[in-house]
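Asks: Okay, here's the prediction I keep looking at, along with the sequence it came from:
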Amino acid sequence: MQVKYGDYSQEQHKSGCLASDRLLPQRVIGQYKMSTEEWERRIMVWWADHRGMNRDAAMLEYLKIAQDLDMYGVNYFEIKNKKGTELFLGVDALGLNIYEKADKLTPKVGFPWSEIRNISFNDKKFVIKPIDKKSNDFVFYAPRLRINKRILALCMGNHELYMRRRKPDTIEVQQMKQQAKEERMQRQMEQERLAKEMTAREAAEQKQREYEEQMNRMREDMERAQRDLEIAQETIRRLEQQLSELHEAKRVLEEKERELRDLTEQLQSERQMSEEERTKLIDEIQHREAQVTQMRDAVEQKTVETNELQQQVEEYRERQHVQSNIINVASAASSNSSYNHQHTSSNHFVGEHNGHDDLTDAHVELMVDDDINYPQTELDRVTHTEQNVNMKHKLEKLTAELDQARVQDGLSDYDVLHMENKRAGRDKYKTLRQIRGGNTKRRIDQYENM
């Protein structure tokens, strides 16, 4: 996906966008209890892990992993040895390998191209002469003549490439390789710079989104504070009205109390008053006392209500003060953070640019040897997965997850063989070291006795 479409984008690559792609062989899909949509979701997650990798690098990583597979680049041909045993001959870039009929994963005998001196065939008989003159010829029989022709062509091409790869490079080739290496380094540095800029830009955009969310929350807080302020102002207006009514009630109460005192004094001073007048005055005093008591109760009730309103006003004012302080502090912090982030990002980009321009030197090592040597470097090689610990852990985790959805009945014979090799700790290069052990004569004898 990385090679074909580039970086994964959540906005662009929606669910179902890979429906027309052949993501996996049908044989593999049938081995797991997973739908096409589930496979697509998993592949998109793995695809997103390769963000920032260009198409060439992605293809190279793919080939590094693919070349470590047991059957990668192998052309299989049905053959028989002198005993008539049916076997498979595997022709690949590293040499010739002999497989048993039931196992095309694990070769039993191997011959690197550097050990082969001459190849020929006569009808269905194919003869390979090793460099070791003490060894017998490597002879096998193909079922048809045209198969021998194809084997011969593959042997010639792979042998030529194998020897050419292992010859010391000329000065011109070394210079071309060095130039290509410098160009790759330049591209890689440019990609790293762009990746860092992209990461910094994404971080800045994330910060901007956070600031916008923070400003929205602050705006909501301010609107809520404004509503509280309006409620407080209405409460204050009611309080002022209540206070005015309370003052008026107290004034009327004081006036009634004064009239009551006057009547009481009048009653006490008028000794010669008639009984009728006295009774009338007492009734008037009692009526005034009832009015005063009623008004006193009303004043006390208004006082209680006024105190409650005053307390509410104080609470609103305190809350408004706290909210105002919080908003001011948040605004100041947001401004400072925004300035610091922009200042830091700017310095980061300048620093990256200056560092990129300073890296202009490179080390070149030229090796020239008059004695041509053809080392079998594949014997010292380990798989790309073993070299990359992070990838190894990812693949182990992926394998564990997929094993839970695996359908055991859907496993092929080669799946079982691969799992057995994996449990035994065998891989392609460990097997090569094993089957190329000993001299050529011993391996040819081993082949003849299969």
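Replies: Cool, the structure landed.

Asks: contacts, neighbours, all on C-alpha from now
Replies: Will do.

Asks: Show me what the helix or strand that contains residue 199 is packed up against.
Replies: For residue 199, the host element (DSSP states H and E) is helix 171-269. Secondary-structure packing of helix 171-269 (3 or more Cα pairs under 8 Å, 6 or more residues apart in numbering; DSSP states H and E): helix 275-358.

Asks: Counting by contacts, list what the helix it packs on packs against.
Replies: With contacts taken as 3+ Cα pairs under 8 Å, 6+ apart, helix 275-358 sits against helix 171-269.

Asks: Check the burial of residue 117 by counting its neighbours.
Replies: 13 (other Cα atoms under 10 Å).

Asks: was I right about it contacting residue 127?
Replies: No. Residue 117 is beyond contact range of residue 127, at 10.9 Å (criterion: Cα atoms under 8 Å).

Asks: tell me the contacts of the closest residue in space to residue 135 that isn't next to it in sequence?
Replies: Distance criterion Cα to Cα, 6 or more residues apart in numbering; nearest residue to residue 135, sequence neighbours excluded, is residue 441 at 4.4 Å. Applying Cα atoms under 8 Å, 6 or more residues apart in numbering, we find residue 441 in contact with 132, 134-136.

Asks: and the comparison structure, right after this:
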Amino acid sequence: MPFPLFKKKKSINIRVSTLDADLEFTVSNQVKAQVVFDLICRTIGLRETWYFGLAFHDVKKRFTWIKLDKKLLNHAIPKPVNGDKLELKFLAKFYPESMEDELIQEVTRHLFFLQIQHLILSEDLYCPPEASVLLASFAVQAKYGDYDPEIHAPGFVEIQELLPKRVIDQFQMSETMWEEKITSWYTEHRGLTRDEAELEYLKIAQDLEMCGVSYFSIKNRKGTSLWLGINAVSVSVYEKENQLHPIVSFQWSELSDMLFNDNKFTIKQNPSSRSATLRRTQSTSAEESSPADMIDMNKNDFIFFTDEPGINKLILELCRGNHDLFMQRRKVDSMEIQQMKSQAQEEKARKQMERARLLREKDEREKILMEKEELERKLKEMQDESKAALDALSRSEETAELLAEKAKVAEEEAMLLKRKANHSEQEMQRVKTEFAKTQEANIQLQQKLQNYDLMTHQLREESRSKSSEADNLRDELRKAKQAQADAKEKLSQIANSSHTSTQESNGTTDMYTAGGPLMTSTPAPGTHTHNGSNSNSTQITSQHLSLIQSVTVAPLNTTANGSPPAYSSGNGGGATAPFTTAPPIDNGVNVTATPAIQGGQNYMQQLTQEIEKERVEYQAKSRHIEQQLAALKSEIEDLKVDEKMTTFDHLHTESSLKGGSKYSTLNKSQEATPQQRVQLYDGL
């Protein structure tokens, strides 16, 4: 049987998860991990490959990074069963110091955005509640674009996909209330593209205390359990209960060498504190490392112990990678990075132009839509007016018919009124005739009144003459009485002088006195007649006066002016408050244009101004975000359930009250000298 000249190579199927999509490849079973890594980077268009790596979960569910210089199957990757594919993960292994300045490609920022969002939602990265809401609003902007109330109706987002479960459970708020808080900030992000929204997300997330830090459980020489944190700028030590605030930190520029032997890891510091090439060694035996173990006697050495020897390899690999990136960032950019930045700037300028064009088109489209809506509104108004006119016409026809019937009825009523008018005119003529007769009767009555007045005057004259006669009679009576009194006096004188007998004088006196009262008591005949005539004349006069009054009150005064007197109304023009018009407000704003950059200024001055402008804008935006976070925190503070607050929540709240932040705490942990920091660490 002939043997084949070439042996058929075996292949394996792999599935790579990138948090954005799942990629499937078929490669040789002898392929190196670097080949698979490069294949993935070319597929997704990634050029900033130094931040990323391949990882897997071993049979003990431990997260392990793949060494790219080794064959893929030489790692302890669980073998697929029943034709399943080999499962790998493509993740960010190292983090930059500044997301905005160092991440160049859009795809790089997108992968970091997805990974940090996943860490926050899975609660592997602590994020305070108010920052979680703000980050969720940028995530919604990146996913859905600008807010549109017609499209983004209530319930358009899943709160569980935006906020950590810890945050949701910590407050007595419904999903609707959370959505309202997120939407209120989401509306303020209008105009941000997906890349810009994700970059804002990363800029906020990088200020979180645990962002970009890889934690490992370690022990110091005393056996105290601590956390070792490795990040882009330093290696730090944390208390077991506090992964937010480091106790001591060592920048990569302060370290000169590191090595491990079994579960013991030693980091040597650079006494000159100058950046030097970091040596990484691994002691393979106690004999080889025993001369070097004299390093333990050096007080500046940072020594810790791990539970598993394999962890030291991962720590060494992360320290080496972060140190290389730390030193590379402080050197001049390579040609590749300069080319990438130039292409990114050109791409950014192109996108800005494209965005400006799209905004213009959008404005024009909105203008056209507004005009269309205006025309539709006018058309609808015209249709409504036409319909109203038709309705009015039909109503007018009905009204015309009703008016015709009313006109007919009015004509009949007019005929009746005309007949009534004729009858009224005849009646008026009759009344006028009667009125003329009444006037003649009034004239005759007036003549009779004049006659009565004349008779009354004559009677009054007669009464006055009779009164004068009565006065004369009274005078005569008075004179007679006076004469009688004189006679009595003379008789008394005679009686006193005479010496007649008492009997004769008494008789004479009785006769005389008997006749005297009779004369005085009997009235004169003329006087009685005069009194009777006077009484009669008075009675006639009263009758005449009553008759005159009755005639005067009779309805003869028909020509009197019955209109009421004209009342002159008082001048009601009261004093009115003077109307004072406010002086016009000058709304003009004098804008002084910033002087343009003179042609003689060089490129460095322009670059400095641009950097300063960006710094000012960033500071203003940061202050605005801080104010928003403080406002949201005060709004939801009353709804917090204190029993559900975690240790990280209490630590973050305590640090915030003291005015601490991620960078202030990191700087504080580096204030002491290296020897003092090592002594502080060993004393824990």
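Replies: Cool, the structure landed. Not measured: the values here are computed from a predicted model.

Asks: Of the contacts of residue 441 of structure 1, which is the nearest to residue 122 of structure 1?
Replies: Lowest distance from residue 122 of structure 1 to those (Cα to Cα) belongs to residue 136, with 17.4 Å.

Asks: Just give me the match in structure 2 for the closest one.
Replies: Using TM-score structural alignment, the partner of residue 136 of structure 1 in structure 2 is residue 300.

Asks: and the gap between residue 212 of structure 1 and residue 133 of structure 1?
Replies: Applying Cα to Cα, to the nearest Å, the value for residue 212 of structure 1 to residue 133 of structure 1 is 81 Å.

Asks: Would you agree residue 102 of structure 1 falls within a strand?
Replies: No. Counting by DSSP: H, G, I helix; E, B strand; the rest coil, residue 102 of structure 1 is not found in a strand; it is coil.

Asks: and it, what pairs with it in structure 2?
Replies: Looking across to structure 2 (by TM-score structural alignment), residue 102 of structure 1 lines up with residue 241.

Asks: Not counting residues beside it along the chain, what's closest to its match?
Replies: residue 647 (7.7 Å).

Asks: For residue 140 of structure 1, grab the count of nearby residues.
Replies: Neighbour number of residue 140 of structure 1 under other Cα under 10 Å is 24.

Asks: again, but for residue 140 of structure 2
Replies: Residues within reach of residue 140 of structure 2, counting by other Cα under 10 Å, total 21.

Asks: Hmm, it is touching residue 185, no?
Replies: No. With contact defined as Cα under 8 Å, residue 140 of structure 2 and residue 185 do not form a contacting pair (10.0 Å).

Asks: can you tell me how far the residue nearest to residue 135 of structure 1 sits from residue 174 of structure 1?
Replies: Taken as Cα to Cα, the span from residue 441 of structure 1 to residue 174 of structure 1 is 37 Å.

Asks: now do residue 315 of structure 1
Replies: From residue 315 of structure 1 over to residue 174 of structure 1 the distance is 84 Å, taken as Cα to Cα.

Asks: More neighbours: which of the two?
Replies: Per other Cα under 10 Å, whichever of residue 315 of structure 1 and residue 174 has more neighbours is residue 174, with 16 against 13.

Asks: Give the aligned equivalent of the more buried one in structure 2.
Replies: So, by TM-score structural alignment, residue 174 of structure 1 is matched to residue 338.

Asks: ok, now how distant is that match from residue 645 of structure 2?
Replies: Taking Cα to Cα, one finds residue 338 of structure 2 at 47 Å from residue 645 of structure 2.

Asks: before we move on, what about residue 121 of structure 2?
Replies: The value you get for residue 121 of structure 2 to residue 645 of structure 2, if Cα to Cα is used, is 17 Å.
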